[in-house]
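J.: no sequence on hand, only this structure:
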């Protein structure tokens, strides 16, 4: 079984800078679309046992949950943040599939 990641450091730096700028200039409201952009890049460049991954999530799908999770984190003084990581991971995995 051969698995590999084909993304480059230069691409990663470019996506990171773009993601940071978009998130900052939209005061975090565009984060769902930034997350989708980044996760799509990761999946496009990941091969597991000779099979490429694809990501089919959209920023629109994530936006409602993102706002809800942010509010819950704020209302609970950050305590919900522990669940936030788990919720985001669940959402990413739910939308990650093999290409074929």
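T.: Okay, I see it. Quick caveat: nothing in here was measured; it's all calculated off a predicted structure.

J.: rest of the way, CA atoms for contacts and neighbours
T.: OK.

J.: list the contacts for the spatially most central residue of the chain?
T.: Nearest to the geometric centre of the chain sits residue 35, at 3.5 Å (CA atoms, centre = their mean). Listed by CA atoms under 8 Å, 6 or more residues apart in numbering, the contact set of residue 35 reads residue 59.

J.: could you say which helix or strand holds it?
T.: helix 31-44 (DSSP states H and E).

J.: starting at the chain centroid, how far to that helix?
T.: Chain-centre distance of helix 31-44: 5 Å, with CA atoms, centre = their mean, to the nearest Å.

J.: below is structure B, check it against A:
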């Protein structure tokens, strides 16, 4: 990998914040019996992306839990219809959704 001078990439989040957001996400998911998992996922992923700078450009996550929840229902139903086969693609679809909802701020 080639290093470009003058271009900084870094992550400025703290371990304590990551632990706090992860615990909050787990608690929310647990107490809603998994229904709020898309919200918890957006919350933690958003925190990670919002603290990431690539080549001097800060990233921002603009996905919403409501949007993800709609996809989650669709993916769940497709997994049921295909007797679980579609569930192998859910991880890839989730990564695609994350990428489509991640932008550069500056």
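T.: Nice, I can see it. Just so it is clear, the structure is predicted and the values come from calculations on it, not from any experiment.

J.: hmm, back to that, the helix or strand just after the helix holding residue 35 of structure 1 corresponds to what range in structure 2?
T.: Per DSSP H and E, the first helix or strand lying C-terminal to helix 31-44 of structure 1 is strand 46-48. With TM-score structural alignment applied, strand 46-48 of structure 1 matches the range 52-54 in structure 2.

J.: so how much does the helix holding residue 35 of structure 1 differ from structure 2 once superposed?
T.: Helix 31-44 of structure 1 differs from its equivalent in structure 2 by a mean of 1.2 Å after superposition (mean CA distance after the TM-score superposition for structure 1).

J.: how about stretch 31-47 of structure 2: buried residues?
T.: 36, 37, 38, 39, 40, 41, 42, 43, 44, 45, 46, 47 (16 or more other CA atoms under 10 Å).

J.: so what's the gap between the match of strand 46-48 of structure 1 and the chain middle?
T.: 15 Å.

J.: not counting that stretch itself, show me its contacts.
T.: 8, 9, 10, 11, 12, 13, 58, 59.

J.: can you tell me which residues contact the third one?
T.: Residues in contact with residue 10 of structure 2 (CA under 8 Å, 6+ apart) are 52, 53, 54.

J.: out of these, who's nearest residue 101 of structure 2?
T.: For those, the minimum distance to residue 101 of structure 2 (CA to CA) is 14.3 Å, reached by residue 52.

J.: residue 97 of structure 1 belongs to a strand, doesn't it?
T.: Yes: assessed with DSSP: H, G, I helix; E, B strand; the rest coil, residue 97 of structure 1 lies in a strand.

J.: residues in contact with it?
T.: 53, 54, 55, 56.

J.: out of those, who's nearest residue 17 of structure 1?
T.: residue 55 (21.1 Å).

J.: and the longest strand along structure 1, how far out from the chain middle?
T.: Identified as the longest strand of structure 1 according to DSSP state E is strand 51-55. Put simply, strand 51-55 of structure 1 sits 14 Å off its chain's centre (CA atoms, centre = their mean).

J.: against structure 2, what's the mean shift for whichever helix or strand comes after that strand, could you check?
T.: Next helix or strand after strand 51-55 of structure 1 toward the C-terminus (DSSP H and E): helix 59-75. Averaged over the aligned pairs, helix 59-75 of structure 1 sits 1.7 Å from structure 2 after superposition, using mean CA distance after the TM-score superposition for structure 1.
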